[in-house]
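> take this sequence and fold it.
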Amino acid sequence: MKKVTVYCGSNKGRNPIYVTAAQALATEMIRRDMALVYGAGNVGLMGVIADKMLEAGKDVYGIIPQKLVDIEVAHIGCTELTVVETMRDRKWLMAERGDGFVAMPGGIGTFEELFEIMTLNQLGYIRKPLALYNVNGYYDKLIDFLKFSCEEGFLHQAQLDLLIISTDPVELLDKMAAFQPKFIEKWEVK
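As a prediction, the model looks like this:
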C-alpha cells in the first residue's frame, strides 16, 4: 500500500484533537513512505494533512472539480493537481488512485465517500481496505447504527467486517496493510 486516499472534512471541527489526529495520520504515512490522494482542498482537515505531507517532501495527489477551483479552495501546492468536471469524476479518480482508504472525521461529503467505497467493495468493483479513523469517538454512533442495520437484516455482517476501525493511526495503517480482500458471493439474509 503506497497511496492512501484520505477522506476528511473541509472544516477543522471545534475540537483541536481533529487537527492533531490529522497530523498524526500524516506523520505515520510519512514514516511509511506513503503518498496521499485526497480532494485537493487547502482548507480544514484536508489542508492540514496535505500540508504535513508536503512539508515532509511526500507526494500529494489532489483531485478537485473545476467549480471548487473557481471558489479558490484548491491546494496549489499539490505534487499533482488534477482538475475534473464533476464530483462524480473526482470520487472515481480518488477510488482508482488509492491503494486503500481512510475516512477521518468530516461532513456529508466524507460520509458519501465512505459509503461509496463500502458499496464498491461489497459489489466487487474494487478490493481495497477501508478504515474509519475514529478520532474522539466521532464515528461511535455511526458504528452503532451500522451494527443495528446488521441486526435488522439490511446490512450483512460480512460487509461490516470489511470495515477497519481504529483510533490509532499506527494500528489503522497496520490493519490496512494486512487486509485480505474478500468477495462474498451471496448477500442474502439468513
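
> when you work out contacts or count neighbours from here on, use the C-alpha atoms and nothing else.
OK.

> just give me the neighbour total for Arg14.
Arg14 has 8 neighbours, counted by other C-alpha atoms under 10 Å.

> A strand includes it, no?
No: read with DSSP: H, G, I helix; E, B strand; the rest coil, Arg14 is coil and lies in no strand.

> this one as well, want them side by side:
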Amino acid sequence: MTSINSICIYCGSSPGRLDAYASAAFALAESLVSRNIRLVYGGASIGIMGMVADRVLKLGGQAVGVIPKALAHKEVAHHHLTELHVTQSMHERKMLMAELSDGFIALPGGIGTLEELFEIWTWAQLGFHHKPCGLLNVEGYYDALINFLDHVRAEQFVKNHHHAMLMVETNPDALLDRYVNYQPPAVKHWLGKDET
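Next comes the predicted model:
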C-alpha cells in the first residue's frame, strides 16, 4: 500500500469546450477531499485549475498552489488557498509541485498540462521518483494520445513496464484506488543501477 497524502493535478487554465471537463474536475476534487488527500496544483484561479481548487476548498479540503512570479498576474493567482507558493521560475515551480506530491493526475488541459505530465512520467521512467502518474480520461479527451502512446510502445521506443507506469481511468475513485495499491516497477536508474 502506498501512502497518498497529496496529489498534484495538472489541468487547463481554460474551461475547455465541454461542461464534462468541469464536472470531472468537481468529481476529482470530491474524491480527494473524501480521502483526506491534499490538492497540489498550478495556483491559478481560472479555468479547470480554479474549478478543482474552488471545489476542494468549498468541501473543506486543503488546496496548495504553486505558481511562478511571471505568471502570478497572467494566470490570475488564487489568493484564497490553504497555501500559495510563488516561485522564481517554471522549473522551480515543477520541482516544488513534485516534492509536495505523492502522485500525479492529468485532467484535460493544453500544452502546459501535457508538458508537465510527460516530464513527471519521464522522471518516473528514469527512477528519479517512484510515485504514481495517470490520466483522467474525460469524455475521451485523451483517446488519441493513448492510441499514440500505444503506437510508441509498438515501435519499441517505450518499454512495456514504462508504458504501464501511466495509469488511465475515466473515474477518479478508480484511479485513486490504483494509486493506493501502486507498486512501482524496477527501473534502471540513469546511472545504470537497478532500483525499485
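
> number of nearby residues for His80 of the second structure?
His80 of the second structure has 14 neighbours, counted by other C-alpha under 10 Å.

> and it, what does it touch?
By C-alpha atoms under 8 Å, 6 or more residues apart in numbering, His80 of the second structure lies in contact with nothing.

> now do the same for it: its match in the first structure.
Using TM-score structural alignment as the criterion, His80 of the second structure maps onto Gly77 of the first structure.

> check Leu18 of the second structure too.
By TM-score structural alignment, Leu18 of the second structure lines up with Asn15.

> quick one: its match and Glu96 of the first structure, what's the gap?
Plainly put, Asn15 of the first structure is 32 Å away from Glu96 of the first structure if you go by C-alpha to C-alpha, to the nearest Å.

> more neighbours: those two, which one.
Higher neighbour count among Asn15 of the first structure and Glu96: Glu96, with 12 against 9, using other C-alpha under 10 Å.

> wait, is that one part of a strand?
No: counting by three-state DSSP, one finds Glu96 of the first structure to be helix, located in no strand.

> which SS class is Ile63 of the first structure?
Here Ile63 of the first structure takes the strand state, with states given by three-state DSSP.

> was I right about it contacting Gly39?
Yes: the criterion here is C-alpha atoms under 8 Å, and Ile63 of the first structure meets it with Gly39 at 5.0 Å.

> between these two, which has more neighbouring residues?
Neighbour totals were compared for Ile63 of the first structure and Gly39, and Gly39 leads with 29 against 26 (other C-alpha under 10 Å).

> what lines up with that one in the second structure?
Aligning on TM-score structural alignment places Gly39 of the first structure opposite Gly42 in the second structure.

> give me every residue that touches that match.
Residues near Gly42 of the second structure by C-alpha under 8 Å, 6+ apart: 9-10, 49, 65-67.

> show me where the first structure has its strands.
Applying DSSP state E to the first structure gives strands spanning 3-7, 35-38, 60-65, 80-84, 100-103, 130-133, 163-166.

> Lys52 of the first structure -> the second structure?
So Lys52 of the first structure corresponds to Arg55, using TM-score structural alignment.

> that match contacts Phe26, correct?
Yes: counting by C-alpha under 8 Å, Arg55 of the second structure touches Phe26, with 6.1 Å between them.

> who's in contact with Leu96 of the second structure?
The contact partners of Leu96 of the second structure, by C-alpha under 8 Å, 6+ apart, come to Val66.

> ok, the aligned partner of it in the first structure to Asp33 of the first structure distance?
Using TM-score structural alignment, the equivalent of Leu96 of the second structure in the first structure is Leu93. From Leu93 of the first structure across to Asp33 of the first structure, the span is 21 Å (C-alpha to C-alpha).
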